[in-house]
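*Asks:* Below are the sequence and a predicted model; questions follow.
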Amino acid sequence: MGGYTYILADMRRGRTYIGVTNDLVRRVYEHREGLVEGYTKKRNIKRLVYFESHDDITDAIAREKTLKRWYRHWKDALIEEHNPDWRDLWDEIIK
């Protein structure tokens, strides 16, 4: 089973959240609608700014753990390399 590693943000260079899931559309929808208790709901973090697809969920989990250990400026650079304006990628994943 495949998986996704994703980064949500509240604004450009604002607070971020890194997560992993096997269903990106469902999981981002849960964050957007406030259905997920905790950090993202309390801080209104719901903009999908980056994601990666993995063939195996264990690879997605390993990548999530790696990204969570990164310095903040490395994470910002990763996002800006693929999404320089920190656009919400929601419309792209629901197509």
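*Replies:* All right, it came through fine. Numbers count the residues shown, from 1 in each chain.

*Asks:* going forward, measure contacts between C-alpha atoms and count neighbours the same way
*Replies:* Will do.

*Asks:* what's the longest helix seen in the chain in contact with?
*Replies:* Using DSSP state H to define each element, the chain has its longest helix at helix 57-69. Helix 57-69 is contacted from outside by 1-6, 18-22, 53-54, 75, using Cα atoms under 8 Å, 6 or more residues apart in numbering.

*Asks:* quick one: buried residues of that helix?
*Replies:* Residues of helix 57-69 classed as buried by neighbour count (16 or more other Cα atoms under 10 Å): 57, 59-61, 63-64, 67.

*Asks:* can I assume Ala9 is in contact with Phe51?
*Replies:* No. Using Cα atoms under 8 Å, Ala9 is not in contact with Phe51; the gap is 11.9 Å.

*Asks:* The two - which one has more neighbours?
*Replies:* It is Ala9, of Ala9 and Phe51, that has more neighbours when counted by other Cα atoms under 10 Å, with 23 against 19.

*Asks:* In this protein, mark out all the helices, start to finish.
*Replies:* Applying DSSP H to the chain gives helices spanning 24-32, 39-42, 57-69, 72-82, 90-93.

*Asks:* take a look at this one as well, against the first:
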Amino acid sequence: MERAPVVYILASARAGTLYIGVTSNLLQRLHQHREGLIPGFTSRYGVARLVWFEMHGDMASAIGREKQLKKWNRAWKLSLIEERNPHWEDLAVTMLGLDPLDTSSPSFPRKRESTDMRLQQDGLPSMDPRFRGDDEDLL
């Protein structure tokens, strides 16, 4: 695959955690995500399965589409994926020829330690407020 602007969606599993990104080199970026080389969301939550992608003629168009998709509600994103990939296959394997993810390996997902971990008053790690269910912290 030549270098070209691409918007892509990764998933942790069927209808699992989603990540939307943009790149000019999809194969390189997929390698980075699959090996946990990019610290942050995808390595923290094991989001590495390519379930949707869309090529663009220029990076400005790709970035605009990425921003649009990130504003969509979850149901619209799931529908977009299922229109072209109803079985949630890893397109990195079926279309791009990469090796399948070894999800049985104890090192999968390859999570990196986060340096921005929140600490509670007692010094123990705290769960991100988005996942605790106490939405008053987000107001």
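*Replies:* It's in. Every value quoted in this text rests on a predicted model; they were computed, and no experiment measured them.

*Asks:* TM-score of the superposed pair?
*Replies:* The TM-score (TM-score structural alignment, normalised by the length of structure 1) is 0.96; 95 aligned residues with a Cα RMSD of 1.3 Å.

*Asks:* The helices of structure 1: which one's closest to Arg13 of structure 1?
*Replies:* When the helices of structure 1 are compared by Cα to Cα, helix 72-82 sits nearest Arg13 of structure 1, at 6.8 Å.

*Asks:* Check which helices and strands the closest one is in contact with.
*Replies:* Secondary-structure packing of helix 72-82 of structure 1 (3 or more Cα pairs under 8 Å, 6 or more residues apart in numbering; DSSP states H and E): strand 47-54.

*Asks:* Buried residues of the strand it packs on, list them for me.
*Replies:* For strand 47-54 of structure 1, the neighbour count (16+ other Cα under 10 Å) marks 47-51, 53-54 as buried.

*Asks:* what span of structure 2 lines up against stretch 24-41 of structure 1?
*Replies:* Aligned using TM-score structural alignment, stretch 24-41 of structure 1 spans residues 26-43 in structure 2.

*Asks:* For the matching stretch, measure first residue to last.
*Replies:* Stretch 26-43 of structure 2 has its terminal residues 17 Å apart, counting by Cα to Cα, to the nearest Å.

*Asks:* what do you get for stretch 71-91 of structure 1?
*Replies:* Span of stretch 71-91 of structure 1 from end to end, Cα to Cα: 29 Å.

*Asks:* who touches that stretch?
*Replies:* 11-13, 28, 47-50, 67.

*Asks:* cool, stretch 9-18 of structure 2 as well?
*Replies:* For stretch 9-18 of structure 2, the surrounding residues in contact (Cα under 8 Å, 6+ apart) are 19-21, 45-53, 78, 87-88.

*Asks:* hang on, the earlier thing: which positions in the match of stretch 24-41 of structure 1 come out as buried?
*Replies:* Buried residues in stretch 26-43 of structure 2, counted by 16+ other Cα under 10 Å: 26-27, 29-30, 32-38, 40-43.

*Asks:* Need the counterpart of His87 of structure 2 in structure 1.
*Replies:* By TM-score structural alignment, His87 of structure 2 lines up with Asp85.

*Asks:* where does Phe69 of structure 1 sit relative to Lys95 of structure 1, distance-wise?
*Replies:* Let me fix one detail, which is that residue 69 of structure 1 is Arg and not Phe. Distance from Arg69 of structure 1 to Lys95 of structure 1, by Cα to Cα: 32 Å.

*Asks:* what do you get for Asn44 of structure 1?
*Replies:* Distance, Asn44 of structure 1 to Lys95 of structure 1, by Cα to Cα: 24 Å.
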